[in-house]
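# here is a sequence together with a model predicted from it:
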Amino acid sequence: MLGSTQPVAFLAITDVERAQVFYGDVLGLRLISDDPFALVFDLAGVPLRLQKIREFSPHPFTSLGWHVDDATTTIAALRARGVEFERFGFMEQDADGVWTAPGGARVAWFKDPDGNLLSLTQLVAA
């Protein structure tokens, strides 16, 4: 039923200005709209609706992620823009903060200004 309809991604934010700079300038997403309820960015053809709320406790798990061709290059580019990558004591990560999954995918995590956990995944070439 919904398999052929376009999804909408949602995240919560409390600081509109910081979120607009982070998602627009740092991550390079195009702002579609800014209304009293949300900032909306173009996420490769899918609307990313950043809901403007007063208080927020971020989830301890990944809320949104991207597939990238080259994790190392993408991490370096984001670090150059001030993004810090997360380190977790319960998994082995390389110097870039990348964890290699049992299937070979390479994954790294970072947070937005409100603490939403975001990820980059480089899939194994088929």
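Perfect, thanks for sending it. From a predicted model like this one, the values you see are computed outputs, not experimental measurements.

# can we go C-alpha only for contacts and neighbour counts from here?
OK.

# right, and the helix or strand after the helix ranked longest in the chain?
Counting residues, the longest helix found in the chain (DSSP state H) is helix 71-80. Downstream of helix 71-80, the first helix or strand assigned by DSSP states H and E is strand 99-100.

# tell me which strands and helices that next one is in contact with?
strand 106-111 (3 or more C-alpha pairs under 8 Å, 6 or more residues apart in numbering; DSSP states H and E).

# name the helices or strands packed onto the strand it packs on?
Applying 3+ C-alpha pairs under 8 Å, 6+ apart, we find strand 106-111 packed against helix 71-80, strand 99-100, strand 117-122.

# circling back to that earlier point, what comes up buried for the longest helix of the chain?
The neighbour-count check on helix 71-80 (16 or more other C-alpha atoms under 10 Å) flags 71, 75 as buried.

# run the angle between it and strand 106-111 for me.
In terms of direction (axes from the mean of the first three to the mean of the last three C-alpha atoms, to 10 degrees), helix 71-80 departs from strand 106-111 by 20 degrees.

# then this one, side by side with the first:
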Amino acid sequence: MYATDNGYHIGPHRMHPAKQCRFEENVDIPFIVRGPNVPRRHITDVATTHADIASTTLRIASAPLGGDFDGLATPLTGKDVHGATEAQQDHVTIEHWGFALNEGKAYDWYLILHYSNMYEAIRVPSDS
């Protein structure tokens, strides 16, 4: 397995330096897996997080998943890849410093800030 950080962008898109924007440089980072029963050259658009790595590793090894895991198994093995949808989960766990905002049609208020939490789920409700 290979995963990386998204780096620290310095002012692209005429914005302040940070990782607080939803541009590709901030949210689309590589996660590459090679192993038994993992299809070659397959790309999935399922949202994942590093908390999913333990569950994914156990799924590839055909080991039982514990009920107390924070993450979900990323669909990588044969039948899982073909049955996967982009809506595997509607939120991911995010660690951040600074502030975060809730957003989506479900919120009728403005600027609900969350300051410097660590691994607190930020939920963005779907429009449906």
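Cool, the structure landed. Nothing here was measured: the structure is a model prediction, and the numbers come from that model.

# let me see the TM-score of these two.
For this chain pair, the superposition-based TM-score is 0.25 by TM-score structural alignment, normalised by the length of the first structure; 68 aligned residues with a C-alpha RMSD of 5.5 Å.

# thinking again about what came up before, tabulate the helices and strands packed on strand 106-111 of the first structure (TSV), appending distance to residue 52 of the first structure.
Putting those into TSV (distance: least, C-alpha to C-alpha, whole Å) gives the following:
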stretch	distance to residue 52 of the first structure
helix 71-80	24
strand 99-100	32
strand 117-122	17
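
# I'd like to know which of the ones you listed is closest to residue 38 of the first structure.
Ranking those by proximity to residue 38 of the first structure (C-alpha to C-alpha) places strand 117-122 first, at 18.8 Å.

# other SSEs contacting the closest one?
Secondary-structure packing of strand 117-122 of the first structure (3+ C-alpha pairs under 8 Å, 6+ apart): strand 62-67, helix 71-80, strand 106-111.

# reformat the ones you listed as JSON lines; add distance to residue 39 of the first structure.
Shown next, in JSON lines, are those (distance: least, C-alpha to C-alpha, whole Å):
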{"stretch": "strand 62-67", "distance to residue 39 of the first structure": "16"}
{"stretch": "helix 71-80", "distance to residue 39 of the first structure": "21"}
{"stretch": "strand 106-111", "distance to residue 39 of the first structure": "18"}
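
# circling back: quick one, the longest helix of the first structure and strand 117-122 angle?
140 degrees.

# tell me which of the helices and strands packed on strand 117-122 of the first structure approaches residue 20 of the first structure most closely.
Nearest to residue 20 of the first structure among those is strand 106-111; the distance by C-alpha to C-alpha comes to 14.3 Å.

# remind me, longest helix of the second structure?
Max-length helix for the second structure by DSSP H is helix 53-60.

# what comes up buried for that helix?
Here helix 53-60 of the second structure shows 53-57, 59-60 as buried, counting by 16+ other C-alpha under 10 Å.

# mind listing what's buried in the following helix or strand past it?
Remark: after helix 53-60 of the second structure, the chain's next helix or strand is helix 78-83, criterion DSSP H and E. Of all the residues in helix 78-83 of the second structure, those buried under the rule 16+ other C-alpha under 10 Å are residue 81.

# who does the host helix or strand of residue 114 of the second structure touch, helix- and strand-wise?
Here residue 114 of the second structure sits within strand 113-115, counting by DSSP H and E. Packing contacts for strand 113-115 of the second structure, counted by 3+ C-alpha pairs under 8 Å, 6+ apart, involve strand 99-101.

# and the strand it packs on, which residues are buried?
Buried-residue list, strand 99-101 of the second structure, by 16+ other C-alpha under 10 Å: residue 100.
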